[in-house]
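*Asks:* no sequence on hand, only this structure:
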């Protein structure tokens, strides 16, 4: 009996430790709910709160601007076992605890991933475009980009829009400013409803993608 009680006590202790390590919080503000999970001991409480605040600050704006039917409940997990930076899908975001510990100012990586949640595309489009649009969102809605030393790169003739991410984002923002002010919105819509094709660029701007890139290299100012 004593052995059984000891084993039961040990099991309860392990279960308690696991629950404690997970650090689950369910936070609701207005129409939005964030489930915040952390199975590491690497993230300070203050940093966790910044990630939570980022969600509630930027996500409702994205939803209103791009997809009012987007999920209102999102799960954000800090995972000690995830070796990369971050990944998202189906209302869930996974962030590598080691990356977050080493880059505590990079809280707007959550902003980038939240764009993917809002996009909710019906089919996969070009990866460079999807990631470029997400970095457009980070540029537009980000709260801590400057502190994280995150910015759009200078343009170089050897670049290609196919690099994606910040390179593509700068190009897309240029299109919005100098070609058609609804370019980013229309591209998001086309990808969401699986109507995107190479012809989409001409439908939006009257020019092909490669024609637009050639123009961009000649006049790339977006300030």
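*Replies:* Happy to help now that I have it. Remember, it's a predicted structure, so these values are computed and weren't measured experimentally. Numbering: from 1, shown residues only.

*Asks:* C-alpha only now, for contacts and for neighbours.
*Replies:* Noted.

*Asks:* quick one: the helices in the protein, in order.
*Replies:* In the chain, the helices defined using DSSP state H lie at 2-22, 45-66, 97-102, 109-119, 127-141, 165-178, 183-192, 199-205, 209-218.

*Asks:* most tightly packed of those helices?
*Replies:* Highest mean neighbour count among the helices of the chain (mean count of other Cα atoms under 10 Å): helix 109-119, with a mean of 25.

*Asks:* can you give the contact residues for that helix?
*Replies:* Residues lying outside helix 109-119 but in contact with it, judged by Cα atoms under 8 Å, 6 or more residues apart in numbering, are 51, 54-55, 58-59, 62-63, 66-67, 70-71, 86-93, 133-135, 137-138, 141-142, 188, 192.

*Asks:* and the angle for that helix with helix 183-192?
*Replies:* Interaxial angle of helix 109-119 relative to helix 183-192 (axes from the mean of the first three to the mean of the last three Cα atoms, to 10 degrees): 60 degrees.

*Asks:* report the distance from helix 109-119 to the chain centre.
*Replies:* Chain-centre distance of helix 109-119: 3 Å, with Cα atoms, centre = their mean, to the nearest Å.

*Asks:* put this next to the first one:
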């Protein structure tokens, strides 16, 4: 989950300290490597291996599809001191140990966070869009979404595209399928290059985001 640049800068220092203090394991497969650290006794070896395997299965596909210049080395830390769900930035992912131990099937939280790393946006765009795009990545590449009971909620009148995450992801997937192919990739590219604005929707699709949302609520299938 994207947070402020200040928070990400703080976490960079936190990761550096933990890497030096704990050492854990470095796994290398081809050109990709993962530094996996866990300061808890709450994550089983089996669950840790699933998280590691998720990285090596999905990350190379994301890099190829969205950003071939994304870092090939990623740090994944499971931490008892982090009380929220997850945060990522600058090639690093931090997951709360307590949350992970209570949601052991939700290993594709890693997939969501890896999408943020692949995005490598030069500036923080709208949070609802950033998180929606990351959940598009989870929907497309996730390995364990069914077991985690994770899916995209049906469109409903009370929703709004600015709700982010799965609501926005379903909307974006609908646009990609029924309005303008590659909208997701083009939005990612604009955010990455810091050229995104509200006018980008019409530039890409020929319609404003509000026009698209109104159409989506009427024609909302993506299956």
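*Replies:* Nice, I can see it. Because the structure is a prediction, the values reported are computed rather than measured.

*Asks:* so after superposing, what's the score?
*Replies:* Scored against TM-score structural alignment, normalised by the length of structure 1, the superposed chains reach a TM-score of 0.90; 205 aligned residues with a Cα RMSD of 1.3 Å.

*Asks:* sorry, back to before: so which of the helices of structure 1 gets nearest residue 37 of structure 1?
*Replies:* With respect to residue 37 of structure 1, and counting by Cα to Cα, the nearest of those is helix 2-22 at 5.8 Å.

*Asks:* neighbours around residue 123 of structure 1, how many?
*Replies:* As a burial measure, residue 123 of structure 1 scores 11 neighbours (other Cα atoms under 10 Å).

*Asks:* residue 89 of structure 2 too?
*Replies:* With other Cα under 10 Å as criterion, residue 89 of structure 2 counts 26.

*Asks:* what residue in structure 1 is paired with it?
*Replies:* Taking TM-score structural alignment, residue 89 of structure 2 has residue 89 as its aligned residue in structure 1.

*Asks:* from residue 114 of structure 1, how far off is its match?
*Replies:* The spacing between residue 89 of structure 1 and residue 114 of structure 1, counted by Cα to Cα, to the nearest Å, is 9 Å.

*Asks:* with residue 49 of structure 1 instead?
*Replies:* In this structure, residue 49 of structure 1 and residue 114 of structure 1 are 16 Å apart, going by Cα to Cα.

*Asks:* contacts for stretch 45-64 of structure 1, please.
*Replies:* 29, 32, 34, 36, 69-70, 104, 107-108, 110-111, 114-115, 118, 141-143.

*Asks:* contacting residues around residue 157 of structure 2?
*Replies:* Neighbours of residue 157 of structure 2 in contact, by Cα under 8 Å, 6+ apart: residue 217.

*Asks:* tell me the spacing between it and residue 213 of structure 2.
*Replies:* Applying Cα to Cα to residue 157 of structure 2 and residue 213 of structure 2 gives a distance of 10 Å.

*Asks:* could you find the closest non-adjacent residue to residue 107 of structure 2?
*Replies:* residue 51 (5.9 Å; Cα to Cα, 6 or more residues apart in numbering).

*Asks:* again with residue 183 of structure 1
*Replies:* For residue 183 of structure 1, the closest residue by Cα to Cα, 6+ apart turns out to be residue 176, at 5.4 Å.
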